[in-house]
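> Got a sequence here, can you build the structure:
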Amino acid sequence: MPTSAGVEACLPIQSDMDLVWVRQHVRQAAGLLGFGLVEQTKLVTAASELARNTLVHGGGGRMDSSRETRGRAVGLRLTFSDKGPGILDLERALSDGYTSSDGLGMGLGGAKRLVHEFSVESAPGEGTAVTVISWPSAPPRQRRGI
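Here you go, the predicted structure:
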């Protein structure tokens, strides 16, 4: 069973360069936990969108990552948090096709579709925290010598 080494982190999100570090960390952590390439790509895409939202709409914040276990299943939990203005209309922000900027981002709804579990806590003037959890679809295969 994978350990928490290389999975647990608290990364700042204060610049575009930090977005790169977030994506790299999520890909590496998901790989360590046995996520396949497609699963890694989905999770990295969701994380990229959520990190960008944290930076652009929340004025910066952080991402915390950790192992999530349920029985024998081991997944990855990511929480993106900021102390920004909060989300005024959460239902609208989660609706398909909604974007609050001129970008082509997939928005919260798109990120939600890419992960297994998704929750948002937000209060006007107090900030936002988005937590996602993803699980690998199958246990990592045992490598066999040739």
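> Could you use CA atoms for every contact and neighbour count after this?
Will do.
> Do a quick rundown of the strands in this structure.
9-13, 61-70, 73-82, 117-123, 127-134 (DSSP state E).
> and the fourth one, what other elements does it pack with?
Read that as strand 117-123. strand 127-134 (3 or more C-alpha pairs under 8 Å, 6 or more residues apart in numbering; DSSP states H and E).
> residues in contact with the strand it packs on?
43, 50, 58, 68, 75-87, 112, 115-122 (C-alpha atoms under 8 Å, 6 or more residues apart in numbering).
> Same question for stretch 13-31.
6-7, 11-12, 37, 40-41, 43-44, 47-48, 51-52, 54-55, 59-63, 76.
> any idea how far the residue nearest the centre of the chain lies from Glu39?
Nearest to the geometric centre of the chain sits Ala47, at 3.4 Å (C-alpha atoms, centre = their mean). For Ala47, the distance to Glu39 equals 12 Å [C-alpha to C-alpha, to the nearest Å].
> One more sequence to fold, the one below, so I can look at both together:
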Amino acid sequence: MTQAFRHAVATSLPIGSDADLAWVRQQVRQAAAELGFGLVQQTKLVTAASELARNTLVHGGGGHVRITPLDSGRDRGLRLSFTDSGPGIRDLDLALTDGYTSGGGLGLGLSGARRLVQEFAVDSRPGEGTTVTVVAWVSGTPPPRSEPG
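This is a model prediction of the structure:
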């Protein structure tokens, strides 16, 4: 059985300055609270969003985030897609390694964000940019996927 999700109105926010980073954090927290995420879940999601927004700004030269509430009537979640047109990630495996940093930080950006959400995907092409998409579920568990056929 296929699980049909209603996508509420998605919000797209620019990421081009430190002020935008604060606005992204605020909007992610508000969307998570409205969906019923608990305080700890909200904090994890906002932390992941903060790391990914900063990466979009610092390493990608800016871009945007698309915030999409997910609601099937039974399962609720939040999808965040961070997109830039920067140089891309040359070695994704290395970039996802704990402790790796290309910018003098703590090296917890991508790997740390990945641990804070239930779903994590990176699409990066050198010279074309990067999109990092994360999904967190109110229950903390992704809904079951149906098998085709």
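> Alignment lookup: the residue nearest to the centre of the first structure to the second structure.
Counting by TM-score structural alignment, Ala47 of the first structure corresponds to Ala49 in the second structure.
> do His57 of the first structure as well
His57 of the first structure maps onto His59 in the second structure, by TM-score structural alignment.
> isn't that match right up against Gly86?
Yes: with contact defined as C-alpha atoms under 8 Å, His59 of the second structure reaches Gly86; the gap is 7.0 Å.
> what do we get in the first structure for Pro87 of the second structure?
Match for Pro87 of the second structure (TM-score structural alignment): Pro85.
> ugh, wrong one, Ala22 of the second structure
Ala22 of the second structure maps onto Val20 in the first structure, by TM-score structural alignment.
> that older thread, contact partners for the match of His57 of the first structure?
86-87.
> The second structure: helices as residue ranges?
18-35, 39-58, 92-95, 109-116 (DSSP state H).
> Let me have the ones you listed in a markdown table, extended by distance to Gly129 of the second structure.
Shown next, in a markdown table, are those (distance: least, C-alpha to C-alpha, whole Å):
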| stretch | distance to Gly129 of the second structure |
| --- | --- |
| helix 18-35 | 19 |
| helix 39-58 | 10 |
| helix 92-95 | 13 |
| helix 109-116 | 15 |
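> of all those helices, which lies closest to Gly103 of the second structure?
Taking C-alpha to C-alpha, helix 39-58 is the member of the helices of the second structure nearest to Gly103 of the second structure, at 8.4 Å.
> What's the local residue count around the closest residue to Thr43 of the second structure other than its chain neighbours?
Distance criterion C-alpha to C-alpha, 6 or more residues apart in numbering; nearest residue to Thr43 of the second structure, sequence neighbours excluded, is Arg29 at 7.7 Å. Number of residues near Arg29 of the second structure (other C-alpha atoms under 10 Å) recorded here: 22.
> ditto for Leu94 of the second structure
12.
> which ones are touching it?
By C-alpha under 8 Å, 6+ apart, the contact list for Leu94 of the second structure reads Tyr100.
> any idea how far it lies from Ser124 of the second structure?
The value you get for Leu94 of the second structure to Ser124 of the second structure, if C-alpha to C-alpha is used, is 13 Å.
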